[in-house]
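> the following block contains a protein sequence and its predicted model.
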Amino acid sequence: MSEVFVRVAVRIRPLLPKEVLHNHQVCVRMVPGSAEVMLGSDRLFSFDHAFGPTASQDEVYESCVQPLVESLVDGYNATVFCYGQTGSGKTYTLGGGSLDEDGGIIDCVAQDVFSLLGEKEKHSDGVEATVRVSYMELYREELRDLLELHTVHKELHIREDEKGNTGDEKEKNHKNE
């Protein structure tokens, strides 16, 4: 795996029917043939990946997440972090739309992880894997586990040491050993 630790992608969603009904205008456009986005008529932003309103779930997954899954099965950690305002399309990208549409990133990751682990098991004796998954929502500094049905919102406490490093107590204790 290359030494790039963070990649940033942007996905521009189409206008919602409600927005079309109220004559809202598109203000974010893709620059053709690039990973750049234009805001308004003069503000240009560059990303590692950029997807327009017609991009498919598969296109986003294959470009941004599938390489992470392949590295994950080789023993690397991977995180997909979705950020944006309410209504920007995070849930759609992660979870997919209705049952008639393609699944989102979560569906594709689950399928690929277990498929790749199955392939590794076929070609190796005694390979054992443990899969741990987190699906968290951070909203207004409250953290919620989306895999736990009856989770109460928990206040997020970010701990910082005297050098400005962040992490939880368990992580800090491990580093001191």
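Looks like it came in fine.
> okay, CA-based contacts and neighbour counts for the rest of this
OK.
> all helices of the chain, in order?
Under the criterion DSSP state H, helices of the chain are mapped to 17-21, 57-60, 66-73, 90-95, 105-123, 169-176.
> nearest to residue 6, of those helices?
helix 66-73 (11.0 Å; Cα to Cα).
> which other helices and strands contact the closest one?
Identification of packing neighbours for helix 66-73 by 3 or more Cα pairs under 8 Å, 6 or more residues apart in numbering; DSSP states H and E yields helix 105-123.
> next up, a second structure to put side by side with the first:
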Amino acid sequence: MSNITVCARFRPLSSKERRDHGDSVCIRCIDTETFILKDEKEEDVMFSFDRVFCEKSDQAEVYEILVLPIVRDAVNGINGTIITYGQTGAGKTYSIEGPGILECGEQKKGILPRVVDGIFEHIKHDKMAKYSIKLSMVEIYVEKVRDLFDLSKDNIQIKESKIQGILLSGATEARPIFFL
């Protein structure tokens, strides 16, 4: 079973950022766990995480290192959660979806389509088990929980049950059922 892993991912500069500021960046990656941030006073501040994905890290690398262990756990019946956090424009949607959830090629597709592919890849070899797969996707923004499968559900309530644990009451569950 996987433990909690805290990572930082830095997206490449946008064309607007390059136009306005050139190629200068305030982040310098040292290794796969450490980066240096140049603060407002032009002083270097070092940060360490379980993993640092620099601007050249591709979607497949993020999936294989960070997400694949969660997929393996999910296939073994252990719930998995991926939380992306950051300010607007930081690259959360790009990491999760890729440039477009249905419009991008294998190299640029995000975590979500890779998770779905990975789950089915893992279970297709198990001829003895029956699987029921449920997937919910929500976004928490300005303290409201929004269903990403049904955008009209924009204030989902979070409830806790002694038997079922944390519940997102009313969240849409994509639920394809496959019998192998």
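The structure has been received and is ready for your questions. Every value quoted in this text rests on a predicted model; they were computed, and no experiment measured them.
> circling back to that earlier point, make TSV out of the helices of structure 1 and add mean neighbour count and distance to residue 157 of structure 1.
Shown next, in TSV, are the helices of structure 1 (neighbours: other Cα atoms under 10 Å; distance: least, Cα to Cα, whole Å):
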stretch	mean neighbour count	distance to residue 157 of structure 1
helix 17-21	10	37
helix 57-60	17	32
helix 66-73	17	28
helix 90-95	17	24
helix 105-123	15	27
helix 169-176	10	11
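> need those helices in a markdown table with distance to residue 144 of structure 1, can you?
Below are the helices of structure 1 laid out as a markdown table (distance: least, Cα to Cα, whole Å):
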| stretch | distance to residue 144 of structure 1 |
| --- | --- |
| helix 17-21 | 29 |
| helix 57-60 | 25 |
| helix 66-73 | 24 |
| helix 90-95 | 15 |
| helix 105-123 | 17 |
| helix 169-176 | 19 |
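> so which of the ones you listed is nearest residue 155 of structure 1?
helix 169-176 (15.9 Å).
> would you mind listing the outside residues contacting that closest one?
The contact list for helix 169-176 of structure 1 (Cα atoms under 8 Å, 6 or more residues apart in numbering) reads residue 159.
> please redo it, this time with the cut-off set to 7 Å
Helix 169-176 of structure 1 is contacted by no other residue when judged by Cα atoms under 7 Å, 6 or more residues apart in numbering.
> for residue 151 of structure 1, which of the helices of structure 1 is the nearest?
Smallest distance to residue 151 of structure 1 across those (Cα to Cα): 18.4 Å, for helix 90-95.
> residues in structure 2 aligned with that closest one?
Alignment of helix 90-95 of structure 1 against structure 2: residues 92-97, by TM-score structural alignment.
> how about stretch 60-79 of structure 1?
Residues 62-81 of structure 2 are where stretch 60-79 of structure 1 lands, counting by TM-score structural alignment.
> could I get the contacting residues of the closest residue in space to residue 158 of structure 2 that isn't next to it in sequence?
Nearest residue to residue 158 of structure 2, sequence neighbours excluded (Cα to Cα, 6 or more residues apart in numbering): residue 168, at 4.8 Å. Residues counted as contacts of residue 168 of structure 2 (Cα under 7 Å, 6+ apart) are 156, 157, 158, 159.
> in contact with the last one, which residues?
Contacts here follow Cα under 7 Å, 6+ apart; on that basis residue 159 of structure 2 touches 166, 167, 168, 169.
> coming back round to it: give me the buried subset of the contacts of residue 168 of structure 2.
Taking 16 or more other Cα atoms under 10 Å as the criterion, what is buried in those is residue 156.
> a markdown table for the contacts of residue 168 of structure 2, including distance to residue 2 of structure 2?
Shown next, in a markdown table, are those (distance: Cα to Cα, whole Å):
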| residue | distance to residue 2 of structure 2 |
| --- | --- |
| 156 | 28 |
| 157 | 28 |
| 158 | 24 |
| 159 | 25 |
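> how close does residue 13 of structure 1 sit to residue 52 of structure 1?
Note on residue 13 of structure 1: its distance to residue 52 of structure 1, by Cα to Cα, to the nearest Å, is 7 Å.
> hang on, I meant residue 12 of structure 1
5 Å.
> try residue 114 of structure 1
For residue 114 of structure 1, the distance to residue 52 of structure 1 equals 30 Å [Cα to Cα].
> do residue 156 of structure 1 as well
To residue 52 of structure 1, residue 156 of structure 1 is 34 Å away according to Cα to Cα.
> and residue 122 of structure 1, by the same measure?
Computed as Cα to Cα, the residue 122 of structure 1 to residue 52 of structure 1 distance reads 39 Å.
> map residue 115 of structure 1 onto structure 2.
The alignment partner of residue 115 of structure 1 in structure 2, by TM-score structural alignment, is residue 121.
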